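Visitor: coords below, sequence missing:
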């Protein structure tokens, strides 16, 4: 699909490199499993079913989990008006528009294709941002749709899901399958399962780090593309500052409930406390994002 979002060759390169590295890890992983196990068909089939469900029903799953609903132009005229203007400017199909009734100020885009895309905004975000700031956030999310970020991240996450399933399968085999065995055969089986668990854990860790690195870069790319589309980087910077500040003041309980959507959110549901989870976040730091937008403002 051709749109007026500028082609981001750096983002494309990072996506290709990440997928290539994940592919190498996956090939090595499968080769190790073939050597270590008699059959991995069941694990691969289960992982494939998970991937298929995530790919085909990602929009429905996300809307259901966020308790969001599709809204018509009559129900949300201002929101639809902004999306209409941005899609006309970007020369791209208009996604469906949804609203989640939650105080958490955020937005996300999902869907397996530009035709099946859904742009979801929370009521908390709408209450806190003015029109220009909301336009900057929606332009950011439309960039994700135009660059097919959701599809790429879904496919990339398949390798991590597969490794995680194998690790769990091996763990349960150790707990329930080999506990009663005695002798050399039992010891060999136990060691084999432990080795499979170690390989699976290593694959999962590598996949996790690669996907998180790609995720942080795609957020910077979406900030850049959204700011260029609206021509107002300062409005997006203002929205980022407001949203991040409001999120840090929210109860930890509410943030934990939304953590599963951090990879898709405009801003991650993280508190102000610096931790390992924030260092390995799906998003770059607020300072990085604001610095990039300040540079864009100077250039424009």
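Guide: Sure thing, it's come through. Note that the structure is predicted; figures quoted are calculated from it, not measured. Numbering: from 1, shown residues only.
Visitor: for the rest of this, base every contact and every neighbour count on C-alpha atoms.
Guide: Will do.
Visitor: how about the helices in this protein?
Guide: 9-36, 41-56, 58-65, 77-90, 123-128, 131-146, 149-172, 183-230, 233-248, 252-258, 276-279, 286-299 (DSSP state H).
Visitor: got the contact list for the residue positioned nearest the centre of the chain?
Guide: With distances taken as C-alpha atoms, centre = their mean, the chain has residue 263 as the residue nearest its mean C-alpha position (3.0 Å). Residues near residue 263 by C-alpha atoms under 8 Å, 6 or more residues apart in numbering: 215, 282, 283.
Visitor: this is the comparison structure:
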């Protein structure tokens, strides 16, 4: 497993670990419920298909995200300044350099994805290149590189397995594919639907919670790597403010990979609350302000 010099955050790591444990328990509970109420034949099939779908999402995450954001990979000759920044940050973090992409979208944003640090891509939009200055862009890139170093795509993909399994079971029950083992199948089908709905809802909320922890951790790691938390704070404010001026078509295109982006493309309830993939801007700014105060204190 790749290592890096990104700072560790034991508090956030513990909370993410607990959330992952709860999601794993949900997955196991769902399989047990299928065996108990529906039969042993369906449970292995649901588990295998869910894991297969999650594996495919992880394996092809870079291609899917790049396609969704209309992005293309660029060479050092095509984007020398962008490559130069990423080269410096990767050397500072002691991590492999990812591929670099640019999406031709006016919405300012950036994302990182890929199945491993060696097979990752960091992508920025043309909008963010025109919106941020060099220090702010470097802070955003450090945030995204921390996602790569911490294998966040793998974490989120594994965590999604319970929700995928619940969705599959619910779909199967609705079509009567489950519970055909006897004529009194209706109660088993109803149990399958109810259990699946509950597991899917809880999994959805836990995934959103895990995603918010993930963003706070990346903010923190990126800020300590560059030692310029104020630059990341300013970048987040600019990106958030610029979204209101961005054409709706670009916002919709950016929203296709919104959960991966440093700031969600479309708000509409996604900026705060239980359903948000990202923490509120104010919470992120407060964390960065605390880091800035800590770094500004004289040593000793």
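Guide: Cool, got the structure. Note that the structure is predicted; figures quoted are calculated from it, not measured.
Visitor: on that earlier part again, which among the contacts of residue 263 of structure 1 gets closest to residue 235 of structure 1?
Guide: Within the contacts of residue 263 of structure 1, the smallest distance to residue 235 of structure 1 is 19.1 Å, found for residue 283 (C-alpha to C-alpha).
Visitor: so what does the closest one match up with in structure 2?
Guide: When structure 2 is aligned by TM-score structural alignment, residue 283 of structure 1 is paired with residue 278.
Visitor: which position in structure 2 aligns with residue 190 of structure 1?
Guide: Per TM-score structural alignment, residue 190 of structure 1 is aligned with residue 186.
Visitor: now its match: closest residue in space that isn't a chain neighbour?
Guide: residue 179 (7.2 Å; C-alpha to C-alpha, 6 or more residues apart in numbering).
Visitor: residues near that neighbour, how many?
Guide: Residue 179 of structure 2 has 22 neighbouring residues, counting by other C-alpha atoms under 10 Å.
Visitor: pretty sure residue 120 of structure 1 sits against residue 100.
Guide: Yes: using C-alpha atoms under 8 Å, residue 120 of structure 1 and residue 100 qualify as a contacting pair, with a distance of 6.9 Å.
Visitor: between the two, which contacts overlap?
Guide: Counting by C-alpha under 8 Å, 6+ apart, the common neighbours of residue 120 of structure 1 and residue 100 are residue 68.
Visitor: so those two - more neighbours on which side?
Guide: residue 120 (27 against 22).
Visitor: which position in structure 2 pairs with that one?
Guide: Alignment note (TM-score structural alignment): residue 120 of structure 1 maps to residue 123 of structure 2.
Visitor: next up, the contacts around its match.
Guide: Listed by C-alpha under 8 Å, 6+ apart, the contact set of residue 123 of structure 2 reads 66, 71, 100, 101, 102, 103, 110, 111, 112.
Visitor: hmm, 6 Å instead?
Guide: By C-alpha atoms under 6 Å, 6 or more residues apart in numbering, the contact set of residue 123 of structure 2 is 100, 101, 102, 110, 111.
Visitor: where's it relative to residue 272 of structure 2, distance?
Guide: For residue 123 of structure 2, the distance to residue 272 of structure 2 (C-alpha to C-alpha, to the nearest Å) stands at 25 Å.
Visitor: now residue 211 of structure 2
Guide: Distance from residue 211 of structure 2 to residue 272 of structure 2, counting by C-alpha to C-alpha: 12 Å.
Visitor: re the thing from before, for residue 115 of structure 1, find the nearest of the helices of structure 1.
Guide: helix 131-146 (9.5 Å).
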